[in-house]
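Participant: all I have is the shape, not the residue letters:
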């Protein structure tokens, strides 16, 4: 299994792509979010991920920097289907608000020859809190992160080797999620900025957290590996070093601060 970070930035970045990623098991990929536009094409191409290898996807929530790229993914896969170049179906998991948003966006912005695949070979699968599914040999369980802004789900994946990976979306941890997160082998957590830079970026006013907060959380929940993403992009040259240092000051496990397109073996 491999984690491929397609994008690592927050909604307003210009020097990297919006946060989204893929999990790879051999030649199959599970896509999570797609950023805010057709830049997802460029990221997938650079990562060497073919659309024909993507049959399952999860969308955490309907904010623009996560959901608009999904429209382009749907368009591309529907086009491949129409050309008989895509085998099987494409399933997109998301809660009710995500499914509603994608349905409306597709109907308003895509041609009929594309939209006709929705509900047929392209299925928008509404998931509820605690619901399970399977992808890439992983057992997935989706959960409501109790967002303070827009409804948002995360997920826990039990990998084929039994390790547990948890995606918390792009908001701070809520205690109601403890049973999904505690003791995870891998925790994917947002870190809007450094705690040292909180006066500059105002993470708490925006309902986000810092690298220091993520490190404290991972230590308290006995997580083994912490991956930080959804950051600001004002100092990318030193991001890896500084974010890692701040999180490691309070966390005894391994910290990863990936760049766009970086791959992490799980």
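Facilitator: Yep, that arrived. This one's a predicted model, so the numbers in the text were calculated from it and none came from an experiment.
Participant: from now on I want contacts and neighbour counts done on CA atoms only, so please keep to that.
Facilitator: OK.
Participant: thought residue 208 was touching residue 148, still the case?
Facilitator: No: in this structure residue 148 lies outside contact range of residue 208 using C-alpha atoms under 8 Å: 10.1 Å.
Participant: which one of those two is surrounded by more residues?
Facilitator: residue 208 (19 against 12; other C-alpha atoms under 10 Å).
Participant: residues touching the more buried one, list them.
Facilitator: Taking C-alpha atoms under 8 Å, 6 or more residues apart in numbering, we find residue 208 in contact with 170, 171, 172, 190, 191, 192.
Participant: before we go on, here's another structure to hold up against the first:
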């Protein structure tokens, strides 16, 4: 599991900072989370292949989280994309994008599928054989969701030395991976645990931006391996955070502590601050395992 931050600053893009967008690589899948202005440029800078992005998750319809989407879709067409593209986001995202495509007569040459979200309760919005994604309802000025990405438990791993020791034929290997015991020709039953290794413990990543302090999400993100939580303001601007329905670094750390997550990544900083290390210093007074997002930074989770 790898997270690449394409942009993690609030409001407007600058020459030195970009609005929210990030790539999560999980189980050989690339998920784009939010798509602020300049996302496709950041994808190129970070050498991420456009063709591997088949799912895009948009948290809400504030511009700094989706204004890069129409440009990215247009570029996909110019690159002669063939794969279907699935976009998950609030109701209204389809109308916005389709209007731009219609008025510019720029219909994509690939399947474009919108999955519009309206539920205020957590729900599963994507699932395949390896990954599950559910929403994290957030508390912001407009309808907003975070996203919880969870690996599914893999099959057990074959212990080659053990199966060779018992001279088990290859035709039984798949059954062994599926957890079945093996009965030898001499009537001896070999328990599956003697023929396999435990699979890796599945990991999870929770993305929460933008939101006011909201303990309602604790049960959803409980014990996540990594939590990305917005920290737009320092505690000195807590009144402004409350007014705009954003969080402070200390509030993000408090959520991480109460949810018992393993690691907290801070981001979505207001551009009023020149030193993002101040966010880490404040958050560490509440929760010790703090990392700072920054444009172009990657984390091996």
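Facilitator: Arrived safely. In this text the structure is predicted, and so the values were computed from the model without any measurement.
Participant: about what we covered before: name only those of the contacts of residue 208 of the first structure that count as buried.
Facilitator: Buried members of those, scored by 16 or more other C-alpha atoms under 10 Å, are 170, 171, 172, 190, 191, 192.
Participant: name the nearest of the residues you listed relative to residue 1 of the first structure.
Facilitator: Within those, the smallest distance to residue 1 of the first structure is 21.6 Å, found for residue 190 (C-alpha to C-alpha).
Participant: tell me the residue in the second structure aligned with the closest one.
Facilitator: Taking TM-score structural alignment, residue 190 of the first structure has residue 230 as its aligned residue in the second structure.
Participant: can you name the residues that contact its match?
Facilitator: The contact partners of residue 230 of the second structure, taken as C-alpha under 8 Å, 6+ apart, are 208-211, 246-249, 252, 266-269.
Participant: any chance of a ChimeraX selection covering the buried ones in those?
Facilitator: Of those, the buried ones go into a single ChimeraX selection, burial set by 16+ other C-alpha under 10 Å:
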select :208,209,210,211,246,247,248,249,252,266,267,268,269
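Participant: my read is residue 147 of the first structure is in a strand, agree?
Facilitator: No: counting by DSSP: H, G, I helix; E, B strand; the rest coil, residue 147 of the first structure is located in no strand; its state is coil.
Participant: quick check: it touching residue 169?
Facilitator: No: the pair residue 147 of the first structure and residue 169 does not pass the contact test of C-alpha under 8 Å, sitting 9.5 Å apart.
Participant: which residues sit in contact with residue 270 of the second structure?
Facilitator: 9, 10, 11, 232, 233.
Participant: what do you get if the cut-off is 7 Å, keeping everything else the same?
Facilitator: Counting by C-alpha atoms under 7 Å, 6 or more residues apart in numbering, residue 270 of the second structure makes contact with 9, 10, 232, 233.
Participant: leaving out sequence neighbours, find the closest residue to the first one.
Facilitator: Which is residue 9 of the second structure. Once flanking residues are discounted, residue 9 of the second structure sits nearest to residue 268: 4.3 Å by C-alpha to C-alpha, 6 or more residues apart in numbering.
Participant: can you tell me how far that neighbour is from residue 209 of the second structure?
Facilitator: The gap separating residue 268 of the second structure from residue 209 of the second structure is 7 Å, by C-alpha to C-alpha, to the nearest Å.
Participant: and residue 229 of the second structure, by the same measure?
Facilitator: 6 Å.
Participant: for residue 28 of the second structure, same thing?
Facilitator: From residue 28 of the second structure to residue 209 of the second structure the distance is 24 Å (C-alpha to C-alpha).
Participant: strands along the stretch 51-200 of the second structure, start to end?
Facilitator: 53-57, 85-90, 112-117, 124-127, 131-137, 145-151, 157-158, 182-183, 189-190, 196-197 (DSSP state E, counting those that start in this stretch).
Participant: for the second one, give me the average deviation versus the first structure.
Facilitator: After superposition onto the first structure, strand 85-90 of the second structure sits on average 1.4 Å from its aligned residues (mean C-alpha distance after the TM-score superposition for the first structure).
Participant: helices and strands around that strand, which ones?
Facilitator: Where contact means 3 or more C-alpha pairs under 7 Å, 6 or more residues apart in numbering; DSSP states H and E, strand 85-90 of the second structure is packed against strand 53-57, strand 112-117.
Participant: return the distance of the shortest one from the chain's centre.
Facilitator: Pointing back at strand 53-57 of the second structure there. Centroid separation for strand 53-57 of the second structure versus its chain: 10 Å, with C-alpha atoms, centre = their mean, to the nearest Å.
Participant: who touches that strand?
Facilitator: Counting by C-alpha under 7 Å, 6+ apart, 30, 31, 32, 33, 34, 84, 85, 86, 87, 88, 89 sit against strand 53-57 of the second structure.
Participant: what about the match of residue 190 of the first structure, distance to residue 270 of the second structure?
Facilitator: Residue 230 of the second structure is 10 Å from residue 270 of the second structure, by C-alpha to C-alpha.
Participant: now swap in residue 223 of the second structure and tell me
Facilitator: Shown here: residue 223 of the second structure relative to residue 270 of the second structure, a distance of 28 Å by C-alpha to C-alpha.
Participant: same check on residue 282 of the second structure?
Facilitator: Applying C-alpha to C-alpha, the value for residue 282 of the second structure to residue 270 of the second structure is 15 Å.
Participant: ok, now residue 113 of the second structure?
Facilitator: In this view, residue 113 of the second structure and residue 270 of the second structure are 33 Å apart by C-alpha to C-alpha.
Participant: burial check on residue 137 of the first structure, number of neighbours?
Facilitator: 12.
Participant: right, I mislabeled it, should have said residue 263 of the first structure
Facilitator: Neighbour tally, residue 263 of the first structure, other C-alpha under 10 Å: 18.
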